[in-house]
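J.: Dropping a prediction and its sequence here:
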Amino acid sequence: MLNYNGELLDEKEVLLSTNNRAFKYGDGLFETIKSTKSKVIFWEDHYFRLMASMRMLRMKIPMSFTLEFLEQEILKTIATQNEASFYRVRLTVYRKDGGFYTPETNEIDFLIECSPLNYQTKNVYAVDVYKDFYNYSGLLSTVKTTNRMLNTLASIYAQENELDNCVLINENKGVVEVANGNIFILIGKTVKTPALTEGCIKGIIRKKVIEIIQKNPEYTIEETIISPFEIQKADEVFITNAIIGIQPVTQFKKKNFNTAFSEKITQSLRLLEITSS
């Protein structure tokens, strides 16, 4: 079952018009969320990122869009699914139909989809740089809009070249993120991740990993500019997103990496998932 504006409907009953603005102009945004049957994981972080993104895109936030309301709508939708340990939830918000580039209204519709989550991290994970197009730096690039063409093309490139993922770079040839998440590198006792000014998504797990490392006096964390060459010099590399949590990278070009540090961070993240409200 899908949740369309608060109403549970069979997938075949949800009919989006040809004037849907997310379809025509990419005029929408989304949150991909991990959840159990009774708990939406890191929900507050997802919710406040969603609110900030809607404001940035000049969408009118309904009075009903409270933290509690959307959480209950997600759990209501999950309740219709087969039993599973975890679920993948996608909450999409888009401007209502009407207008060309200039919309007729800033009011929104929302759609909640969910399915059992069976993802497992891979023991061997190879990445390389995607160079055909740039992920331009700037504030808009930090928002998860429904325009994911660059990510789609990078994923196709990875598939064609027997890779698991691709590193996206910006117009300055700096590392931004990977096709489906943020990226971290470990050099000695320093952990680096691209700064938001490089154009990367404000990832929820990115934020949690930074918080975990900040509490560990043995390591330092830097949000900074990273070149692709620095990835080759790294001791470890790992990627993050809300669904996989942490996926260690084992190979970049001809360089192989250890995974001990990322495995340690994974344990801390799992504990945080359990204890978070």
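T.: Structure received.
J.: contacts, neighbours, all on C-alpha from now
T.: Noted.
J.: how far away is Glu7 from Lys39?
T.: 20 Å (CA to CA, to the nearest Å).
J.: Just want to know which of these two has more residues nearby.
T.: Lys39 (18 against 14; other CA atoms under 10 Å).
J.: residue contacts, that one?
T.: Leu75 (CA atoms under 8 Å, 6 or more residues apart in numbering).
J.: Where do the helices of this structure begin and end?
T.: Counting by DSSP state H, one finds helices in the chain at the ranges 21-25, 43-56, 67-78, 149-160, 204-214, 228-233, 260-275.
J.: quick one: the fifth one to helix 260-275, angle?
T.: It stands for helix 204-214. Angle of helix 204-214 versus helix 260-275, following axes from the mean of the first three to the mean of the last three CA atoms, to 10 degrees, is 110 degrees.
J.: can you check the second one too?
T.: Between helix 43-56 and helix 260-275, the angle comes out at 90 degrees (the same axes, to 10 degrees).
J.: and the residue nearest to Ile33 when sequence neighbours are not counted, how far is that from Ala242?
T.: With sequence-adjacent residues excluded and distances taken as CA to CA, 6 or more residues apart in numbering, Ile33 is closest to Val89, at 4.9 Å. Per CA to CA, Val89 is found 10 Å from Ala242.
J.: ok, now Glu104?
T.: Distance from Glu104 to Ala242, by CA to CA: 34 Å.
J.: Second structure follows, compare the two:
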Amino acid sequence: MILLNDQLVENEQAHIAYNNRGTYYGDGVFETMRCYKGIAIFYESHYFRLMSSMRILRMEIPDSFTPEFFEEQIKELHEANELNSDHTRIRITVWRNQGGLYTPTDSTVSYSMEVSSLSHVFEHIATNEVELFKDHLLPLGMLGTLKTATKTVNILAGIYKTENDYDDMLLLNQNKMVVESISGNLFLRSGNIIKTPPITDGCLNGIMRGQVIAQLKRMLNYQVVEESITPFELQRADEMFSTNVIQGIKSISKYRKKEYETSAADELREFFNQKLFS
């Protein structure tokens, strides 16, 4: 079952207007959360990012969209689906209601919430070979930092990945700087310096990104900096990894002929598994 505008409905009965602006124009945002035993981790950060994204897109935020409201909805959805797993994934999708062409005539919104099972804590994946995706570039600016319903570059990179037998792709912005992977923020370690692209480069303002940066600043063995990353730096690095709240910290094992260490990612993964799931 899913939640559709406050109502629990069976998946096959979840119908929305054919001309809703989410499908017509990609006029929507979404938020993906990882839950442990029915509780969303980093919930406050997810909630405020969703509200901020709706404000930036000039959507009318319903009075009911309080932190307590979504917490109750998450609880209700878990209970209705009776999932046999401590680890679950929640996706909230919000779209502007139908009306108008490019210029909307109605800024009220509809939303859906769905839940699915995850099988484990954050794990080390042995093989994760990546390549640069050069066919299309991510935009600079604030809109690139949001989780909008318009993810064309990520989709095309995913198709390229599958067609060419890679595990992930690294995306470039309009300045030809390396920004992120298909579904995660990027970190690059050289010695004890760990770099990650700044938000101004157009990378997603990731929740896990923020958590990892905060933890790295507490650790004495690493120095974290937010700086642009050129493609030339990739093969000189000792280690690369990507982050998101579903997979946690995902080590990159190979880029072209370069194979990478995993020490920093392993250390971070162990820390967050103990912090979140113990």
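T.: Yes, it's here. This is a predicted model, so every value here is computed, not measured.
J.: re the thing from before, who's more crowded, Glu104 and Ala242 of the first structure?
T.: In this view Glu104 of the first structure and Ala242 are compared by other CA under 10 Å, and Ala242 has more residues nearby, 21 against 12.
J.: Contacts only, for the more buried one.
T.: Going by CA under 8 Å, 6+ apart, the list of residues near Ala242 of the first structure reads Thr32, Ile33, Lys34, Gly203, Ile204, Ile205.
J.: Mind picking the two most distant members of those?
T.: Lys34 and Gly203 (13.1 Å; CA to CA).
J.: ok, the two, which is more surrounded?
T.: Taking other CA under 10 Å, Lys34 of the first structure and Gly203 do not tie; Lys34 has more neighbours (24 against 21).
J.: Next up, the contacts around the closest residue to that one other than its chain neighbours.
T.: Of all residues not flanking Lys34 of the first structure in the chain, Arg88 sits nearest, at 5.2 Å (CA to CA, 6+ apart). By CA under 8 Å, 6+ apart, Arg88 of the first structure lies in contact with Thr32, Ile33, Lys34, Ser35, Cys114, Ser115, Pro116, Leu117, Ile243.
J.: Would you mind confirming that the fifth one makes contact with Phe86?
T.: In other words, Cys114 of the first structure. No: the criterion here is CA atoms under 8 Å, and Cys114 of the first structure misses it with Phe86 at 10.2 Å.
J.: if you count what's nearby, which of the two comes out ahead?
T.: Neighbour totals were compared for Cys114 of the first structure and Phe86, and Cys114 leads with 24 against 21 (other CA under 10 Å).
J.: tell me the contacts of the more buried one?
T.: Counted by CA under 8 Å, 6+ apart, Cys114 of the first structure has contacts Leu2, Thr77, Ile78, Gln81, Tyr87, Arg88, Val89, Arg90.
J.: Map the third one onto the second structure.
T.: Just to be clear, that refers to Ile78 of the first structure. Following TM-score structural alignment, the counterpart assigned to Ile78 of the first structure within the second structure is His78.
J.: separation between the closest residue to that match other than its chain neighbours and Gly206 of the second structure?
T.: Leaving aside its sequence neighbours, His78 of the second structure sits nearest to Gly38 (CA to CA, 6+ apart; 6.4 Å). Counting by CA to CA, the gap from Gly38 of the second structure to Gly206 of the second structure is 21 Å.
J.: what's the matching residue for Lys122 of the first structure over in the second structure?
T.: In the second structure, Lys122 of the first structure lands on Ile125 (TM-score structural alignment).
J.: Just to check, its match is in contact with Ile249?
T.: No: using CA under 8 Å, Ile125 of the second structure is not in contact with Ile249; the gap is 9.7 Å.
J.: In terms of packing, which of these two has more residues around it?
T.: More crowded of Ile125 of the second structure and Ile249, by other CA under 10 Å: Ile249, with 30 against 12.
J.: Quick check: neighbours shared by Val89 and Ala242 of the first structure?
T.: In contact with both Val89 of the first structure and Ala242: Thr32, Ile33, Lys34, using CA under 8 Å, 6+ apart.
J.: Might you report the residue contacts of the first one?
T.: To tie it back to what came earlier, the one meant is Thr32 of the first structure. With CA under 8 Å, 6+ apart, Thr32 of the first structure has these contacts: Arg88, Val89, Arg90, Leu91, Ala242, Ile243.
J.: Just send these back as JSON lines, with distance to Leu196 of the first structure too.
T.: Below are those laid out as JSON lines (distance: CA to CA, whole Å):
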{"residue": "Arg88", "distance to Leu196 of the first structure": "25"}
{"residue": "Val89", "distance to Leu196 of the first structure": "25"}
{"residue": "Arg90", "distance to Leu196 of the first structure": "23"}
{"residue": "Leu91", "distance to Leu196 of the first structure": "23"}
{"residue": "Ala242", "distance to Leu196 of the first structure": "17"}
{"residue": "Ile243", "distance to Leu196 of the first structure": "21"}
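J.: neighbours around Gly130 of the second structure, how many?
T.: Check again: residue 130 of the second structure is Val, not Gly. Neighbours around Val130 of the second structure, by other CA under 10 Å: 19.
J.: scratch that, Thr266 of the first structure is what I was asking about
T.: Neighbours of Thr266 of the first structure (other CA under 10 Å): 18.
J.: now for it: what does it line up with in the second structure?
T.: Under TM-score structural alignment, Thr266 of the first structure pairs with Arg269 in the second structure.
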